[in-house]
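K.L.:
Pasting a predicted model and its sequence here:
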Amino acid sequence: MVTPLIMADGDSKSLSLVPFLLLILITAPAVTGDSLDSDSQVLLSFKSYLESWNPTERGKYNEWETEKKDVCQWPGITCTPEGSRVTGISLTDSTISGHLFRNFSALTQLTFLDLSSNTIGGSIPDDLNRCHNLKYLNLSHNIIGGELSLSGLSNLEVLDLSVNQIAGEVHSTFPTLCNSLVVANLSNNNFSGRIDDIFNECRYLKYVDLKYNRFSGEIWAGFRRLVKFSVSGNRLSGNISASMFRGNCTLQVLDLCGNGFVGEFPGQVSNCHNLNVLDLWGNNFTGNIPAEIGSISSLRGLHLGKNEFSRDIPETLLNLSNLVFLGLSRNNFGGDVQGIFGRFTQVKYLVLYGNSYVGGIHSSNILTLPNLSRLDLSYNNFSGLLPSKISQMQSLTFLILAYNNFSGDIPREYGNMPRLQALDLSSNRLTGSIPASFGKLTSLLWLMLANNSLSGEIPREIGNCSSLLWFNVANNQLSGGLYPEFTNMGSNPTPTFEVNRQKRDYIIAGSGECLVMKRWIPAEFPPFIFGLETLTKRSCRSLWDHVREGKCIFPVCPPGSTVGPLDISGYLQLSGNKLSGEVPANISQMKKLSMLHLGLNEFEGKLPIEIGLLPLVFLNLTRNKFSGQIPQEIGNLSSLQNLDLSYNNFSGNFPTSLNDLSEMSKFNISYNPFISGVVPYRGQLATFEKDSFLGNPLLQLPSFFNQSGNNNTSSGERDNGREEEDDDGASIDMLVFYWSTFSFYVVALMGILVLVYFDCPWCRAWLRLVEAFTVSLKIMLS
């Protein structure tokens, strides 16, 4: 449906005019010329086109007016130095939707066009191919589809089409686009085909990013003359030969991860003297890690995980004095952690998860590394007590020991690491209590202790963790209550986020963020399902930086709001324990809490009405002992998508305010036998199956549960859900309805018999009337 155009005086044009106006904008003869006036006319036409697609939310182009300012002073417009012609348009992040404008070529001096970070769809029009003077084109972060054909842009120097939906091969554009091209970013699309020869004629090319597409075949052999070459997440295969590194190599970043390369990786990579990042993760490389890598003094990031390298680590790698990140996860090393890792004193990030190690944490001396910021030993076979010596690593910010066989108590010394932002000890065999010393971890963002055998109370000191937004202790044996002190948790994470923004290091990317995010962000629960969708789009590297820097990425809306702006979204996951007592009223202070899972515990008492003040998207209280009235205030949680109140002792009238939760997709109030009242037969609650209301004998359900189809009930549970105040009148009305329907069909049958014998035109019209009545009758009865 086309949205009506909004006029300046507030009146809206007829809907019938809009397609006509769009047709004029798209098919009208191009406005061309060689003057600033003609350029302004093109821009005003462009503005009208954008407004037709975006009748409400509009960007800075909405300020384009000839009466107020000179064209060259319009927001997002640049001109020649003397102000005679328009040369640039920059409307990045301007809430633009719809298809691309089809008359940019009329701006004959246009050299710069940036429409990135919008929601532009459709395909790239042929008109753009006629912008022969264009040097900079950025259409990244849109939803553009179709295939690529830009062979006419022979003067282009920068091309950025990343994060779109463009498909097909690129041979029709390359190498004809290569005269002046310096930057080619086609990442995060659906491109396919071969790339082994498309850049041969690109003499000035320096930066190529093709990651996360569907390119196949062998690699382009000329990549050594670039500065950056990334093909991660494709379907490339074959060997990386020594000849690819012969001669002058200017590479600073070589990213081959997530493909199907095989064989030994050549030591001639050492010819790339300026290499900063070498990423070979996720291939099938075999043999020894090349000792020659140790001569690349500039190397800062070395990603060798998920291959089949030998467990012998070359001593020469210790010469890499600038090495920040060392990743050797998932190489099936086994045995004890190699002793050489304890000698990488310069390394800040050591990632060794998924190697089936059984020991060597102490003997390798990795716990004495003075600069270590991240240590990931998850998914191994370590056993015994957790090493308390880790607490002496004062620079540690991320400690990940999940999915091992550690047992015994959590050392209270772990509370003495002031910089710690993430502690993941989940899925081990830990017993004992959560140390009260954790209350000193004021920089902690994540505390993951799920799937152990921890007991005792959650210490009240946890409330002192002012940055703790994400707390998961599910499936333990914890007891005690949800004390009021807990509600201070995560009250001020800003200082931690600020530290991460100031110390951002692009070298970190590729160090297992996708794996930990799937554990730390419960993507199966809203609103975090958004995170899962993003991960499946293969962009978790940038998402990881957004999360740790506190940028708003999850759709959360405050109570009473009908929109879901992106915000920081916290969770409290306490399910599967023995927690008891009442939920404190001051839980409303947890202003960033969007997921609250208290299921499978022993909580009791009334649910405080203050819960309606939280920006909840997920609320699960199943299998507890809650009683009293379900707060009407839950109906204020406009963004609530998942609500489970089943298996409790709630009583009183069913709150009809729940019918206002238009975003709710999962709902369960089963087995609360003391709830009474009427469930509305229209609205959001009418969209759920009978399974959402089982075991509530006093609750009157809508009549559609008694009909055959999606909502089936037994004959003993016939409808009592409609309003009963006019039962007698309703019975009379239904009697009249049934008698009228019977009479209509008797007459209809007579008409059909006449049609069979006489085939008259009016009889056919009568038959069509019968068909229409039958359809209407089905709709009324449903």
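P.N.:
In hand now; what should we look at? Not measured: the values here are computed from a predicted model.
K.L.:
Every contact and neighbour count from this point should use C-alpha atoms.
P.N.:
Noted.
K.L.:
What is the burial count for F20?
P.N.:
11 (other C-alpha atoms under 10 Å).
K.L.:
That one - that's part of a strand, no?
P.N.:
No - under DSSP: H, G, I helix; E, B strand; the rest coil, F20 sits outside any strand and is assigned helix.
K.L.:
Burial check on S776, number of neighbours?
P.N.:
11.
K.L.:
sorry, that was for D409
P.N.:
Neighbours of D409 (other C-alpha under 10 Å): 17.
K.L.:
could you check the distance from it over to F112?
P.N.:
62 Å (C-alpha to C-alpha, to the nearest Å).
K.L.:
What of I289?
P.N.:
Counting by C-alpha to C-alpha, the gap from I289 to F112 is 45 Å.
K.L.:
cool, and F344?
P.N.:
With C-alpha to C-alpha as the criterion, F344 and F112 are 47 Å apart.
K.L.:
quick one: which of the two has more around it?
P.N.:
F344 (23 against 20).
K.L.:
Spit out the contact partners of that one.
P.N.:
By C-alpha atoms under 8 Å, 6 or more residues apart in numbering, F344 lies in contact with 318, 369.
K.L.:
swap the cut-off to 7 Å and go again
P.N.:
Residues near F344 by C-alpha atoms under 7 Å, 6 or more residues apart in numbering: L318.
K.L.:
put this beside the first:
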Amino acid sequence: MTGSFPRFVYNLPNLIFLSIENSKLSGPLPADFGPLSNLNSLSLKGNRFSGRIPDGLRKLKELTALHLGENRFSGKIPNFWDSFPNLVYLQLQHNKLSGGIPTSIASLPPNFQNLELNNNQLSGKIPEFISNFKGLHTLDLSSNMFTGVLPKNFNNLTGLMNLNLARNKLVDPFPALAIDRIVSLDLSYNKFKLGKIPEWVASSDAVDSLKLAGCGIKMRLDDWKPSWTFYIKFNIDLSDNEISGSVVNLANGIERLEGFWMSGNRLKFNLSDFKMRESLKYLDLSRNQVFGSVPESIVGLEKLNLSYNRLCGKIPASKFPASAFKGNACLCGSPLPACRRQ
């Protein structure tokens, strides 16, 4: 679909669900949504709508879900959220929104569950009132410009399952959270100095994505024994920390490991001991002290980076470029220079 917001829906006053996603609709949204006052759910994500989010949306008082993500909206987030007594899902991610998180979001109902504002140009501090939404299960504020510390009352958010604060400018101290069952966690590339992986992460039985890259973690990985028992395409990224030891016990114990990023640490182990499972698609062990030879099982990977380690021997036939193997003094064979004959 192309063109502007379809006006024919105004002839459907009893409409309660409207979803036009991943199309090519463009231009501003209408200033007035009055005829659609019975809408319960509105999703326009994945289009090319632009301009400001119109004030006329406040007339849709019956909304429980509003999805405007992946468009080109700009300006500040409107401060009209006290008009939505039943809203539990709000997604405004991947736009060009600026300014802070408006205070009227504090007026959303106590059972508010999902807030996604990631990949915008938002700034300021993360407000204290977010801690009041004890039913919140997804909070994604990543890839913005938030500063300062997280509110101490974040430990009230015990029901969080998905927390993403990556790529902001947040600083210590990181609060002691008491999350019962984290599924997806990403705190990467802020200004945190966590020292170690939080205890509540190790004790969760449902983690499928753990990303703590550049979080100032200093620990020996051999000593870390999480109690995870549930794996669905598990992904782990602990790159750019000061982690030492071997990844073998951790990685080999994850049955459906899909992505494993550990670049820029102080890891030292024999790559031959690393189990290349069929589920594994992405592996980055670059800039460590990994030794041994490159196994033939790398052929099953989609992306690989073993550069700047201490690997030796002939590289098995694969599709990977020279950049995946450079910086290993005694690796040879295509795509690197040929091995010398003995």
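P.N.:
Received the coordinates, thanks. Note that the structure is predicted; figures quoted are calculated from it, not measured.
K.L.:
Show me which positions of the helix or strand harbouring R519 of the first structure end up buried.
P.N.:
Assessed by DSSP states H and E, R519 of the first structure sits inside helix 513-520. Neighbour-count burial for helix 513-520 of the first structure, counted by 16 or more other C-alpha atoms under 10 Å, picks out 513-514, 516-518, 520.
K.L.:
repeat for stretch 750-759 of the first structure
P.N.:
751-752, 755.
K.L.:
Please identify which of those residues is nearest to G301 of the first structure.
P.N.:
I752 (82.2 Å; C-alpha to C-alpha).
K.L.:
Tell me how far that closest one lies from L777 of the first structure.
P.N.:
19 Å.
K.L.:
what's the burial count for the counterpart of K218 of the second structure in the first structure?
P.N.:
Aligned counterpart of K218 of the second structure in the first structure: S479 (TM-score structural alignment). S479 of the first structure has 18 neighbouring residues, counting by other C-alpha under 10 Å.
K.L.:
pretty sure S479 of the first structure is touching G456, no?
P.N.:
Yes - in this structure, S479 of the first structure is within contact of G456 by C-alpha atoms under 7 Å, at 5.4 Å.
K.L.:
Once you drop chain neighbours, what's closest to the alignment partner in the first structure of G300 of the second structure?
P.N.:
Alignment note (TM-score structural alignment): G300 of the second structure maps to E663 of the first structure. Spatially, and ignoring its direct neighbours in sequence, E663 of the first structure is nearest to Q641 (5.3 Å; C-alpha to C-alpha, 6 or more residues apart in numbering).
K.L.:
what does D273 of the second structure give?
P.N.:
Nearest to D273 of the second structure is V248, by C-alpha to C-alpha, 6+ apart, at 6.6 Å.
K.L.:
Check whether L304 of the second structure really touches L283, as I assumed.
P.N.:
Yes - taking C-alpha under 7 Å as the definition, L304 of the second structure is a contact partner of L283 at 5.0 Å.
K.L.:
which residues of the second structure fall in helices?
P.N.:
If DSSP state H is used as the criterion, the helices of the second structure fall at 199-202, 248-252.
K.L.:
Check the mean deviation of the first one from the first structure.
P.N.:
In this overlay with the first structure, the average offset of helix 199-202 of the second structure from its partner residues is 2.1 Å by mean C-alpha distance after the TM-score superposition for the first structure.
K.L.:
Would you mind finding the match for R429 of the first structure in the second structure?
P.N.:
Checking TM-score structural alignment: R429 of the first structure goes with K169.
K.L.:
quick one, what contacts its match?
P.N.:
145-147, 190-191.
K.L.:
a markdown table for the residues you listed, including distance to E116 of the second structure and neighbour count?
P.N.:
Shown next, in a markdown table, are these (distance: C-alpha to C-alpha, whole Å; neighbours: other C-alpha atoms under 10 Å):
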| residue | distance to E116 of the second structure | neighbour count |
| --- | --- | --- |
| M145 | 15 | 21 |
| F146 | 14 | 25 |
| T147 | 17 | 16 |
| N190 | 18 | 23 |
| K191 | 22 | 20 |
